[in-house]
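**Student:** just a sequence and a predicted model for now, questions to come.
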Amino acid sequence: MKKTLVIGASTNPERYSFKAISMLREFRHPVVAIGLKKGEVAGVSIETEPLSFEGVDTVTLYLNPKRQVDYYDYVLSLKPKRVVFNPGTENPEFYKKLDEKGISYIEACTLVLLRIGQY
């Protein structure tokens, strides 16, 4: 199981971050989440501050590239094995920073990766 940090988490069931948290839990992955508003999805508390989560394997992003800038150093400090850039979050500037730190990344949909067994 891959501990996953969802950045851009929402309690709105229409949002893909909500669906991702729910599906990650369904597939038994440990999940932590950061969003604009506190709340809870599928038993996962959404934090509003970047906490120092331990053992994060994967970071999955649901923020547009402009909003990601504030999280560059934070994500790098967690030293995840990979970062998933979901559709609409693609960010070549961030890719360079991840490359410099030896962190892999993928442009993909977390929901699809889970469904096809490639997560």
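**Tutor:** That came through, no problem.
**Student:** please make it C-alpha for all contacts and neighbour counts, starting now.
**Tutor:** Noted.
**Student:** the residue lying closest to residue 104 once chain neighbours are set aside: neighbour count?
**Tutor:** For residue 104, ignoring the flanking residues on the chain, the nearest one in space by Cα to Cα, 6 or more residues apart in numbering is residue 82 at 4.6 Å. By the measure other Cα atoms under 10 Å, the count of residues near residue 82 is 18.
**Student:** OK, contacts around residue 23?
**Tutor:** Each residue near residue 23 by Cα atoms under 8 Å, 6 or more residues apart in numbering is listed here: 111, 114.
**Student:** check which residues of the biggest helix by length in the chain are buried.
**Tutor:** Criterion DSSP state H: the longest helix present in the chain is helix 16-26. Buried residues in helix 16-26, counted by 16 or more other Cα atoms under 10 Å: 16, 17, 18, 19, 20, 21, 22, 23, 24, 25.
**Student:** put this beside the first:
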Amino acid sequence: MRDASSTNSSLAITNDQLENRRIISDNVSAKIQREKGELKRKYAAGMDGKAKLMAELNGVSQDLESLQIDSEKWHEGSDKLTDQNNKLFGAIKTNATKLSNAQPAAKKDPRDAHRQEQPAPGHHR
């Protein structure tokens, strides 16, 4: 059997070890709580940042939709102008062709001028 002094000595070491382990455990728990709090703050900041980015992305998406609509309207207007220009150029080309194919008007003979000025026979001025 062990004597009382050796048993007390053995218990004293065990108590010191237990105290050290309790201190280490408390320190680890405190560190875990700090890191957990930091992670919660980072998560909250990340979610806030995500919400801001989503709002910004939504705004950009709406801007793109608006630009697409404006672009479509511009193309529609541009197509109408192109059609109008094509019609005008077609009409100009048609008229130019008609003019170039038309017979020149008969030139008046200066010798015929006096005949037109004279009254018909039997009519006096």
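**Tutor:** Great, that's in hand. Since this is a predicted model, take the numbers as computed values, not measurements.
**Student:** superposing both, give me the TM-score.
**Tutor:** Here the TM-score for the pair of chains, by TM-score structural alignment, normalised by the length of the first structure, is 0.13; 20 aligned residues with a Cα RMSD of 3.7 Å.
**Student:** what are the boundaries of the strands in the first structure?
**Tutor:** Secondary structure of the first structure, counting by DSSP state E: strands at 4-9, 31-35, 39-41, 44-47, 58-61, 82-85, 104-107.
**Student:** and the third one, what does it pack against?
**Tutor:** Put plainly, it is strand 39-41 of the first structure. Packing partners of strand 39-41 of the first structure (3 or more Cα pairs under 8 Å, 6 or more residues apart in numbering; DSSP states H and E): helix 16-26, strand 44-47.
**Student:** looking at those, which is nearest to residue 105 of the first structure?
**Tutor:** helix 16-26 (17.4 Å; Cα to Cα).
**Student:** tell me what angle the closest one forms with strand 31-35.
**Tutor:** Here helix 16-26 of the first structure runs at an angle of 170 degrees relative to strand 31-35 (axes from the mean of the first three to the mean of the last three Cα atoms, to 10 degrees).
**Student:** would you mind getting the angle between helix 16-26 of the first structure and strand 4-9?
**Tutor:** If you take the same axes, to 10 degrees, helix 16-26 of the first structure sits at 160 degrees to strand 4-9.
**Student:** returning to that earlier point: need the strands of the first structure in CSV with distance to residue 94 of the first structure, can you?
**Tutor:** Listed next are the strands of the first structure as CSV, based on distance: least, Cα to Cα, whole Å:
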stretch, distance to residue 94 of the first structure
strand 4-9, 14
strand 31-35, 18
strand 39-41, 27
strand 44-47, 23
strand 58-61, 12
strand 82-85, 10
strand 104-107, 10
